[in-house]
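**Student:** no sequence for this one, just the structure:
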């Protein structure tokens, strides 16, 4: 086969893929970048194992969501309402909308701040401008505009950070030592670990997958291309993105920039001796591209879920969905008015989203193991992987939640604790229902043998 034929085949495959790239655009965003930069700056190579694990777990979480979406050929919220009840559907919607909404405000703050740094125009003006671009672009073009933008921006950002590895000296022995699992002491370490995992295994990524596949018109017959789509976007593109950023941060920023003083400007300035006077602008453009791609992908999630719960269409052909999409985009203009540095805020919202993620995974597993929903139960290794995924996310999110137990009177800590208690209880109940369903189905089968 000639190089031209290979290139043509690769281009055709790239064009066929899409739904998981929108999830990858959210995962490979400024929040994940902030977590990775904070991890490398604070702990050197010690958390490399978390970076590798995040790509693996993120890929598997999307695989579970893909299996359920293709077998039900409906939206996740509609499937939950039909088979578990309206109350569970509303709880899933509230969980996802809250996580995506908080992330939207902080991501918009980041996009506006970076735009202000590059242009000198006030960030609040940029917030309004970007909100209008989102509202008109997504409400007018719908899913295809978001998908195309995600694929182009994620590909460009991944290439940019791969290039950085060629000019950054990496200590191989220190990097290999970082593959040995360890958890840094204190709330800051738990927050960073939760932030890294939360970037790859997040409720918004899991809940949106059935809707993006429906927008593409994929059915059960498209399982092979859907699997390839996930591996290419989450494991390959997102994995390389995460590794490149982390290795650069651990090699260059660790010891050169304090974790407390880490900002998009200080991070870019630390790269100056390596890549020259244009380091700041190269870094800011990479961060800007990641932020814009995430902003577009994240904007479509709450409208997908709310429209599905209300029985509306989930494409711009339904004017009600279009209004939801435009409204959520416009509300994000509030982001630049949020106080604080957006790097720490990004890590916090990822960790917060991780708290609500085990519930979404439990919902997916419960439906996948109900023959009335999918007609066939998954292979044992799939269920084992799902249980491991829940355990890891619970343990990681639990470390973050435990850090707030010492300050239950503070509004943020109280909110995190209540949120964790509600979603933790709901996760246990859903898993209990799944086990009961499995036993009920196994009993008649055993009686006939």
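**Tutor:** Done, it's in. No experiment lies behind these values; they were computed from the predicted model shown.
**Student:** going forward, measure contacts and count neighbours with C-alpha atoms only.
**Tutor:** OK.
**Student:** what's the nearest residue to residue 369 if we skip its chain neighbours?
**Tutor:** Of all residues not flanking residue 369 in the chain, residue 377 sits nearest, at 4.9 Å (CA to CA, 6 or more residues apart in numbering).
**Student:** the one you found belongs to a strand?
**Tutor:** No. Judged by DSSP: H, G, I helix; E, B strand; the rest coil, residue 377 forms no part of a strand; its state is coil.
**Student:** surely it touches residue 365?
**Tutor:** No. Taking contacts as CA atoms under 8 Å, residue 377 lies outside contact range of residue 365: 9.8 Å.
**Student:** so which of these two has more stuff around it?
**Tutor:** residue 365 (24 against 17; other CA atoms under 10 Å).
**Student:** ok, the more buried one - contacts?
**Tutor:** The neighbourhood of residue 365, defined by CA atoms under 8 Å, 6 or more residues apart in numbering, consists of 64, 383, 386, 434.
**Student:** out of these, which end up buried?
**Tutor:** Taking 16 or more other CA atoms under 10 Å as the criterion, what is buried in the contacts of residue 365 is 64, 383, 386, 434.
**Student:** A further structure is provided below for comparison with the first:
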């Protein structure tokens, strides 16, 4: 039991955080619109996430500090430090606010699938998330998230096997990249829902709770690879089930999303998707504001505890913005898509700072990045930038 337990911890929390309503929605839409052709994006994004989360976890283990604290401490020039703080804080606030709107909209979409739109569910979800964050019951939340990841993985992976997808098309989709004018936003959304910028802050801040010694780096890396690899497998399974069952039909709501699980769950598929969206939305609506607050505390050098009102003011703001945007009339599917696109656009800013820190020998000594880690991180930045710039006009038109 002890050998198995070491593979569950901060990295599993990261996986559960990115397997939220955004992943379920964006992966379903990608499979429905483009079949298996964008599986290569998830393969690339999963490998990239393993590398980037290992970097931020290693930073947290060796320094016993969060990513925000490291950024502030390692930039000595006051002007450059101020610019860096503004850039990081702005990216985190914008990204997390958009992500939070998607989380709450996803949870609301799930509960509406069972009870209908009888009341403003987004407001109720915002209040519940506020209560959980205010009370600080995070250990219980972590267990729920881990359980959610396991349930999601089992259902989607089994369904992906039952629908008997075309293996040659899966192989082609995994290893032959395809970028067209039509799929650019989908690519950016898949990257944004997998390589989540706020998870880099969340991971670095939470890793020191379990990992204390430099000698544990090997175990940390194993946990990181297993947990995030599982998350990538779940995302691919969602695309595969969607491509095999609803390709070419379009997705506008929960009923269309449920069709992909009917081969396994039959008439219960709608309720599973509804409960899954609700649970994933609630869990992610808690982790996103919390990660923003940790990031703010780090970059501004606050010494206050998580129970201080300065710390709470950040997550309250993120939660409030997310709730408001979920209430003002945008369709939940649209809000969720835009949130993932925003994450993809903001990703290069955070990754650039992470690369800088993980190459500082004065900070990590012999644990600095290897050349291949830098190379892959730069590829993540370049792919995100290229797709972001090519899609910018489409993003504005989409919004």
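**Tutor:** Sure, I can see it. Because the structure is predicted, anything quoted here is derived from the model rather than measured.
**Student:** got a TM-score for the pair?
**Tutor:** Scored against TM-score structural alignment, normalised by the length of the second structure, the superposed chains reach a TM-score of 0.89; 394 aligned residues with a CA RMSD of 2.6 Å.
**Student:** closest one of the contacts of residue 365 of the first structure to residue 352 of the first structure?
**Tutor:** For the contacts of residue 365 of the first structure, the closest approach to residue 352 of the first structure (CA to CA) belongs to residue 386, at 20.6 Å.
**Student:** just the element for that closest one, please.
**Tutor:** helix 380-402 (DSSP states H and E).
**Student:** same for that helix, what does it pack against?
**Tutor:** Applying 3 or more CA pairs under 8 Å, 6 or more residues apart in numbering; DSSP states H and E, we find helix 380-402 of the first structure packed against helix 48-72, helix 186-200, helix 342-355, helix 357-368, helix 411-447.
**Student:** what's the shortest one aligned against in the second structure?
**Tutor:** Just to be clear, that refers to helix 357-368 of the first structure. The counterpart of helix 357-368 of the first structure in the second structure, counting by TM-score structural alignment, spans residues 347-358.
**Student:** for the corresponding residue of the first structure for residue 135 of the second structure, which non-adjacent residue is closest in space?
**Tutor:** Superposed on the first structure with TM-score structural alignment, residue 135 of the second structure falls opposite residue 140. Nearest residue to residue 140 of the first structure, sequence neighbours excluded (CA to CA, 6+ apart): residue 316, at 7.2 Å.
**Student:** how about residue 75 of the second structure: what's its closest non-neighbour residue?
**Tutor:** Nearest residue to residue 75 of the second structure, sequence neighbours excluded (CA to CA, 6+ apart): residue 81, at 5.4 Å.
**Student:** and whichever residue in the first structure pairs up with residue 147 of the second structure, how many neighbours?
**Tutor:** Using TM-score structural alignment, the partner of residue 147 of the second structure in the first structure is residue 152. For residue 152 of the first structure, the count of nearby residues is 14 (other CA under 10 Å).
**Student:** quick one: contacts for residue 152 of the first structure?
**Tutor:** Neighbour list for residue 152 of the first structure: empty [criterion: CA under 8 Å, 6+ apart].
**Student:** can you check residue 225 of the second structure too?
**Tutor:** The neighbours of residue 225 of the second structure, taking CA under 8 Å, 6+ apart as the test, are residue 50.
**Student:** from residue 73 of the first structure, how far out is the equivalent of it over in the first structure?
**Tutor:** Matched by TM-score structural alignment, residue 225 of the second structure corresponds to residue 231 in the first structure. Residue 231 of the first structure sits at a distance of 21 Å from residue 73 of the first structure (criterion: CA to CA, to the nearest Å).
**Student:** cool, and residue 343 of the first structure?
**Tutor:** From residue 343 of the first structure over to residue 73 of the first structure (counting by CA to CA), the distance is 38 Å.
**Student:** more neighbours, these two?
**Tutor:** More crowded of residue 343 of the first structure and residue 73, by other CA under 10 Å: residue 343, with 22 against 19.
**Student:** surely the more buried one touches residue 263?
**Tutor:** Yes. Taking CA under 8 Å as the contact criterion, residue 343 of the first structure and residue 263 are neighbours in contact, 6.3 Å apart.
**Student:** minimum distance to residue 252 of the first structure: which of the helices and strands packed on helix 380-402 of the first structure has it?
**Tutor:** helix 48-72 (14.9 Å).
**Student:** how about the next helix or strand after that closest one: buried residues?
**Tutor:** For helix 48-72 of the first structure, the following helix or strand on the C-terminal side (DSSP H and E) is helix 76-83. Within helix 76-83 of the first structure, the residues scored as buried using 16+ other CA under 10 Å are 76-81.
**Student:** so which of these comes closest to residue 282 of the first structure?
**Tutor:** residue 76 (39.2 Å).
**Student:** what lines up with that closest one in the second structure?
**Tutor:** Matched by TM-score structural alignment, residue 76 of the first structure corresponds to residue 67 in the second structure.
**Student:** who's in contact with that match?
**Tutor:** Per CA under 8 Å, 6+ apart, neighbours of residue 67 of the second structure: 56, 59-60, 200-201, 204-205, 295, 298, 354.
**Student:** repeat for residue 273 of the second structure
**Tutor:** Residues in contact with residue 273 of the second structure (CA under 8 Å, 6+ apart) are 110, 254, 257-258.
**Student:** just those residues now: which is nearest residue 278 of the second structure?
**Tutor:** Here the nearest of these to residue 278 of the second structure, counting by CA to CA, is residue 110; it sits at 4.7 Å.
**Student:** let me know whether the closest one touches residue 280 as I believe.
**Tutor:** No. Contact criterion CA under 8 Å: residue 110 of the second structure and residue 280 do not qualify, at 9.4 Å.
**Student:** circling back to that earlier point, doesn't the residue nearest to residue 140 of the first structure fall inside a helix?
**Tutor:** No. Remark: residue 316 of the first structure does not belong to a helix; assigned using three-state DSSP, it is coil.
**Student:** what sits against it?
**Tutor:** Residues near residue 316 of the first structure by CA under 8 Å, 6+ apart: 139-142, 322.
**Student:** give me the aligned partner of it over in the second structure.
**Tutor:** With TM-score structural alignment as the criterion, residue 316 of the first structure matches residue 306.
**Student:** just residue 176 of the first structure next, same as before
**Tutor:** Under the alignment (TM-score structural alignment), residue 176 of the first structure pairs with residue 171 of the second structure.
**Student:** mind checking how far residue 8 of the first structure is from residue 229 of the first structure?
**Tutor:** Taking CA to CA, one finds residue 8 of the first structure at 17 Å from residue 229 of the first structure.
**Student:** my bad, residue 400 of the first structure
**Tutor:** In terms of CA to CA, residue 400 of the first structure sits 32 Å off from residue 229 of the first structure.
**Student:** these two: which has the busier surroundings?
**Tutor:** Higher neighbour count among residue 400 of the first structure and residue 229: residue 400, with 27 against 21, using other CA under 10 Å.
**Student:** noted, bye for now.
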